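In: just a sequence and a predicted model for now, questions to come.
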Amino acid sequence: MKKFILITGASGAIGQAIALKLANRGYSLYLHYNQNQEAIQNLIHNLEAFDGEYIPIMADLSLPNGYQQLASQVFSLDGIVHNAGHSLYGLLQELAEEDTAKLLQVSVTTPLLLTKALVPKLIAKKEGAIIVVSSIWGQTGAAFEVAYSTVKGAQISFAKALSKELAPSGIRVNAVAPGAVETPMLSGFSPDELSAVREEIPLSRLGTPGDIANGVDFLLSEESSYITGHVLAINGGWYI
């Protein structure tokens, strides 16, 4: 019997890596995206090498009703990977209210309400797993990323609290906290700035989307069946 995992933000670099990893594990996937339809089509083409069912779902999770549009297209479900999100750089006093509200909606309100809408499907099976892709800045905070650090910290609290609520139903909830990862999110940094970041990381390299996918895969698998409420730091020793 096929097992279905929902991945939000599946068109991004980390989302695609997670999809490929889970497809290789034998999962079927709901692949959420908003605007990057071409990336999703290319991803589904790459997934054809595996023997699953891959269903694209378009929804704007920055809208108050975006989660409903997504949830209405999800049927059989065995797990959720909350991966959708975006960065927001700048001094706190210079942040636009509209940008801050959008960040909160995508990263906090929507995951909470989407989980509320979908979790009965997992409770009915008395098993399942939920993974939240947070950030190192949700653990320790970053200057010039106060709003981003805030929502990522909220995601970690969400995962920890929900893990206690859903454990009696056999559902595990965990988070991963990536450090600096080689994705378009780092495109605004100069080569010198990226080199300085590498020098701060004990393993002397940036992470890859595959590194994050490996962590998500582990937390969804039976190998982690006694782990819940945990934040898996994937940062090369940058913050421990």
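Out: Yep, it's here. As the structure is a prediction and not an experimental result, all values here were calculated from the model.
In: rest of the way, CA atoms for contacts and neighbours
Out: Noted.
In: ok, residue 58 touching residue 30?
Out: No. Residue 58 lies out of contact with residue 30 (C-alpha atoms under 8 Å); the separation is 10.3 Å.
In: the two - which one has more neighbours?
Out: With neighbours defined as other C-alpha atoms under 10 Å, residue 58 and residue 30 compare such that residue 30 has more, 24 against 19.
In: quick one: the more buried one and residue 82, what's the gap?
Out: 12 Å (C-alpha to C-alpha, to the nearest Å).
In: what touches both of the two?
Out: residue 7 (C-alpha atoms under 8 Å, 6 or more residues apart in numbering).
In: next secondary structure after the longest strand along the chain?
Out: In the chain, taking DSSP state E as the definition, the longest strand is strand 171-178. For strand 171-178, the following helix or strand on the C-terminal side (DSSP states H and E) is helix 191-200.
In: ok so, going back, so which other helices or strands are in contact with the longest strand of the chain?
Out: Applying 3 or more C-alpha pairs under 8 Å, 6 or more residues apart in numbering; DSSP states H and E, one finds that strand 171-178 contacts strand 128-133, helix 136-140, helix 146-166, helix 209-220, strand 231-234.
In: comparison target below:
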Amino acid sequence: MSNKIAVITGASRGIGRAITLKYAQMGYDVAICCHHNKERLEETAKEVRSMQVRCLTYVGNIGNYNDACTFFHEIETKLGSIDILINNAGISCFGLLQDTTPEQWDAMITSNLNSVFYCSKLAIPEMLSKKSGKILSISSVWGNVGASMEVPYSTTKGAINAFTKALAKELGPSNIQVNAIACGMIDTEMNAVLSEDDITAITEEIPAGRMGTPEEVAELAFAITKKNDYLTGQIITLDGGWI
């Protein structure tokens, strides 16, 4: 019997890498991608393959429909039918809205939102044919409440939350579950732009008293997609009680 297949976008580092390793540890074959960092993506793939599961890698901009199509064609021809899609790819941007350039806005929409649309669109037909599947997107607490100085980022994450709820209703009758994790402050390179004083000030506001880890996000992602077919259309917050 062949392994189930999980697709994880933005898997070269941070949350995406942790999720990839979790599924590999649990015996899934994985297909992973990133936009630029081929070397780090291959490092992740090397660790995955040491667990005796298959790993397909792709470097490209999945916020571009042609690149996303190429990625999913390779998955279909080299691995097989997708069971789980984890939409994790994304970028952040700090700054006042009036200082945000059109190019920065477009890049944010492309990376954070278009990638979710394209990958979900391409994964759904196979899931429909099997009448089973899980789609999970990595969102943010700023998609729930918005963040000053992060208007474009908050916008994309809020859109992902709405996308999740709507798509869950559309696919529920076909036994395909769609959920999202709204992450709080997670200890990743994306937050490396913050100073130590900024991080200290934020963690003092978090009841758990610390940042979350990528591995904790990965554990929750796996739990959400493992079994429960009645759990769908939910934005599950993982923030240590912060927001």
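Out: Right, received. Where do you want to start? For clarity, every value in this text was computed on a predicted model and none was experimentally measured.
In: kindly provide the TM-score of these chains.
Out: Put the two chains on top of each other and the TM-score (TM-score structural alignment, normalised by the length of the first structure) is 0.96; 238 aligned residues with a C-alpha RMSD of 1.2 Å.
In: what residues in the second structure pair up with the longest strand of the first structure?
Out: The alignment of strand 171-178 of the first structure onto the second structure (TM-score structural alignment) covers residues 176-183.
In: look up how far residue 135 of the first structure lies from the residue nearest to the spatial centre of the first structure.
Out: With distances taken as C-alpha atoms, centre = their mean, residue 83 lies nearest the centre of the first structure, 2.0 Å away. Separation of residue 83 of the first structure from residue 135 of the first structure (C-alpha to C-alpha) stands at 11 Å.
In: go on, residue 25 of the first structure?
Out: From residue 25 of the first structure to residue 135 of the first structure the distance is 25 Å (C-alpha to C-alpha).
In: could you do residue 183 of the first structure as well?
Out: 14 Å.
In: same check, this time on residue 35 of the first structure
Out: Where residue 135 of the first structure is concerned, residue 35 of the first structure sits at a distance of 23 Å (C-alpha to C-alpha).
In: between those two, which one's more packed in?
Out: Neighbour count, other C-alpha under 10 Å: between residue 35 of the first structure and residue 135, residue 135 has more, with 27 against 11.
In: residues touching the aligned residue in the second structure for that one, list them.
Out: In the second structure, the residue paired with residue 135 of the first structure is residue 140, using TM-score structural alignment. Counting by C-alpha under 8 Å, 6+ apart, residue 140 of the second structure touches 154, 157, 181, 182, 183, 184, 237.
In: so what's the last one closest to, chain neighbours aside?
Out: The spatial neighbour of residue 237 of the second structure that comes closest, neighbours along the chain excluded (C-alpha to C-alpha, 6 or more residues apart in numbering), is residue 182 at 4.5 Å.
In: give me the number of residues near the one you found?
Out: Neighbours of residue 182 of the second structure (other C-alpha under 10 Å): 24.
In: in contact with it, which residues?
Out: Contacts of residue 182 of the second structure (C-alpha under 8 Å, 6+ apart): 138, 139, 140, 141, 143, 144, 235, 236, 237, 238, 239.
In: pretty sure the second one sits against residue 185.
Out: No. Taking C-alpha under 8 Å as the contact criterion, residue 139 of the second structure and residue 185 are not neighbours in contact, 11.7 Å apart.
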